[in-house]
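>>> Could you look at this predicted model? Sequence included:
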Amino acid sequence: MSLFWRIFLLNAAVLVAAGALLLLGPITVSAPVVLTEALILAGGMASMLGANALLLRLGLAPLQRVTRAMTTIDLLSPRPRPEVAGEGEIADLIETFNSMLDRLEAERATSSARALSAQEGERRRVAQELHDEVGQTLTAVLLELKRVAGHAPEPLREELIHVQEITRGSLDEIRRIARRLRPGVLDELGLVSALTALITETPPPEGLVIRRQMEKDLPELGHEAELVVYRIAQECLTNTVRHSGATLLELSLRRRPGGVELRIRDNGRGLGGAPEGAGLRGMRERALLIGAELSLGDDPSGGTDVRLVAPVRNGST
């Protein structure tokens, strides 16, 4: 039965019941109307409106539930789905909304995968160009400076050696940036070694202590999942070093039933209810891409607590 006919029949039932009470009951209306009759009619009208409102609220309750779901659902993780309840157009509306969420989730996963794949490809290209073009050019400059410094008089030689040291520092920085853009150690030595190298190469501000605890014998995650874990750890370390003002950061990588848990905690300022930026949103999108569980929040003792549980590949343990 359509929503129109349901509402029509509810109102008709109330009106018929009121008419039957007037016809069959002992109530009469005088001309002019006396106060007692007016009060009885007013009470009957109020009862009729109350009954009509109650019946409509019961009939439209599923529609109100789906309206609340539409306004409060998290589009990055639209679960659980609203329960299909009611009849007619209301049930059809809830089913259509759930189907729309299914399509949205599938399309978001596909588009996120394409975007992240393109991003990683661009990072590899930039890292390769930094290594091959800029790195080789600076290496040639270093060799030329060394040759010129060997034939230069003493005062000029010291200046050339100083320029040589500056150039060598720039070359080391470019190589470090290239490694962060394209973590070759992740492909060659695995996730634990890549995270260890990431922590070692991240220059902490004065007063920040970084502690790590990583299990060696971890189940196989697969290249895509390992890259997601690495990028999320990289984003957390960058945020802590730049913005948190923390004095302690703890990173752990442990085996969990059905997955591997990455946990990063610090004692800094915490999120503090700040709006979600591109970095945090990117972390959530990466986690959803591999079906991982990601929680971000303020640690009860102060600071930020990030927890990622990545599922293992092929159900290995």
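That came through, no problem.
>>> Could you use CA atoms for every contact and neighbour count after this?
OK.
>>> Show me what counts as buried in stretch 22-41.
Across stretch 22-41, burial judged by 16 or more other C-alpha atoms under 10 Å covers residue 41.
>>> Run through who's touching stretch 293-305.
Residues outside stretch 293-305 that contact it (C-alpha atoms under 8 Å, 6 or more residues apart in numbering): 244, 246, 263-272, 284, 287, 306-310.
>>> Take these and keep only those in helices.
Secondary structure from DSSP state H places 284, 287 of the contacts of stretch 293-305 in helices.
>>> Drop anything exposed from the contacts of stretch 293-305.
With burial judged by 16+ other C-alpha under 10 Å, the buried subset of these is 244, 246, 263-268, 270-271, 284, 287, 306-310.
>>> so of those residues, which ones are in strands?
263, 264, 265, 266, 306, 307, 308, 309, 310 (DSSP state E).
>>> show me what contacts the fourth one?
With contacts defined as C-alpha under 8 Å, 6+ apart, residue 266 is in contact with 240, 246, 247, 248, 249, 250, 302, 303, 304, 305.
>>> Where neighbours are concerned, which of those has the most?
residue 240 (27 neighbours; other C-alpha atoms under 10 Å).
>>> structure B:
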Amino acid sequence: MSLFWRIFLLNAAVLAVAPALLMLGPVTVSTPVLLTEALILTGGLSAMLIANAVVLRIGLAPLDRLSRTMGTVDLLRPGHRLAVTGHDAGIAQLIRTFNTMIDRLETERATSSARALSAQEAERRRIAQELHDEIGQTLTAVLLELKRVADQAPPPIRDQVHQVQETTRNSLDEIRRIARRLRPGVLEELGLASALKALSGEFSTAGLTVRPSVETDLPDLGAETELVLYRVAQEALTNVARHANARHVALTLRNQTGGVELCIRDDSRGLRDAAEGAGIRGMRERALLIGVDLSVGSAGGGGSQVRLRVPVRQEVVTDG
């Protein structure tokens, strides 16, 4: 029976019982109303209201759960579904429809994120290539020309030219560093372990020390998964360097039972219920590309940590 008919029949029964009791029972209503009569009528009305409230509370409880879930659902944290409960067929169908809608939205979000991140990586490669080929080569030519001028200039001017050379050389190093971050060539050439060690070295600057602990006997993860792990580590270290006020960071990549785990842990003051920014949400979107969930929170003993666990499918070899 649908919720509408249950409520309708309950109210109809209450309205039918009330006149029947007045007509068939010994209770009468005087004018003016006596105290005992008022107490009986008040008790009967209270009983009807309580019965109505109980039925409505039981019948509408699944709708309350659905409302709370709709207000808290996050497509970047997939997998949360409502259990199809309740005696009302209409409410059960509504919950099933809601779960189906969330399935579709999560699929569409993952597909659109994959397209956007793929286009982003292609654009990063293009910009890195242009920085290396165009600006990098131009600055290299400028350095050679400055060296020729310095060799022919008198001593007072030679010192000034050397200062310009040093500034140009620093700019060239910075452009190369930006190009490496945009397009991690070491990831393609030497693999994930070497890329993460090199990344740790880039972020180990004055005031911040990154200690990598990367196992080398990792299973074959695939190019897309390795890129996701690298970008998540890069974004996590960027967040620590910019916002955490930490002094030490531990970056670990190790084998786990049935998978590989990446963990970036710092010694900052922790998240302290801070709202997730664009960096963390970007990491979650990348994690969804390979179908895994990103864990971000406070670490035991202080600090914060980012954890990403990637399951690895075990291939079963059979004798043919």
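Good, I have the coordinates. This structure is a prediction, so every number in the text was calculated from the model and none was measured.
>>> Got a TM-score for the two of them?
Aligned and superposed, the two chains score 0.93 in TM-score terms (TM-score structural alignment, normalised by the length of structure 1); 315 aligned residues with a C-alpha RMSD of 1.8 Å.
>>> what helix or strand is residue 41 of structure 2 on?
In this assignment (DSSP states H and E), residue 41 of structure 2 forms part of helix 35-72.
>>> Please identify the buried residues of that helix?
For helix 35-72 of structure 2, a neighbour-count test (16+ other C-alpha under 10 Å) marks 41, 48, 59, 60, 62, 63, 66 as buried.
>>> ranges for the strands of structure 1?
Taking DSSP E, the strands of structure 1 run over residues 209-214, 248-256, 259-266, 293-298, 304-311.
>>> okay, those in CSV with distance to residue 21 of structure 1 next?
Shown next, in CSV, are the strands of structure 1 (distance: least, C-alpha to C-alpha, whole Å):
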stretch, distance to residue 21 of structure 1
strand 209-214, 79
strand 248-256, 69
strand 259-266, 68
strand 293-298, 61
strand 304-311, 66
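>>> do you know which of those strands lies nearest residue 20 of structure 1?
Counting by C-alpha to C-alpha, residue 20 of structure 1 lies closest to strand 293-298 out of the strands of structure 1; the figure is 61.1 Å.
>>> Give me the mean distance between that closest one and structure 2.
Following superposition, strand 293-298 of structure 1 is found to deviate from structure 2 by 1.4 Å on average (mean C-alpha distance after the TM-score superposition for structure 1).
>>> by contact count, what packs against the longest helix anywhere in structure 2?
Counting residues, the longest helix in structure 2 under DSSP H turns out to be helix 89-130. In terms of contacts (3 or more C-alpha pairs under 8 Å, 6 or more residues apart in numbering; DSSP states H and E), helix 89-130 of structure 2 is packed against helix 35-72, helix 155-182, helix 278-289.
>>> quick one: buried residues of the second one?
Meaning helix 155-182 of structure 2. Neighbour counts using 16+ other C-alpha under 10 Å place 158, 161-162, 165, 168-169, 172, 175-176, 178-182 of helix 155-182 of structure 2 among the buried residues.
>>> returning to that earlier point: who wins for proximity to residue 17 of structure 2 among the helices and strands packed on helix 89-130 of structure 2?
Across those, residue 17 of structure 2 has its closest neighbour in helix 35-72 (9.7 Å, C-alpha to C-alpha).
>>> Run the chain-centre distance for the closest one.
40 Å (C-alpha atoms, centre = their mean, to the nearest Å).
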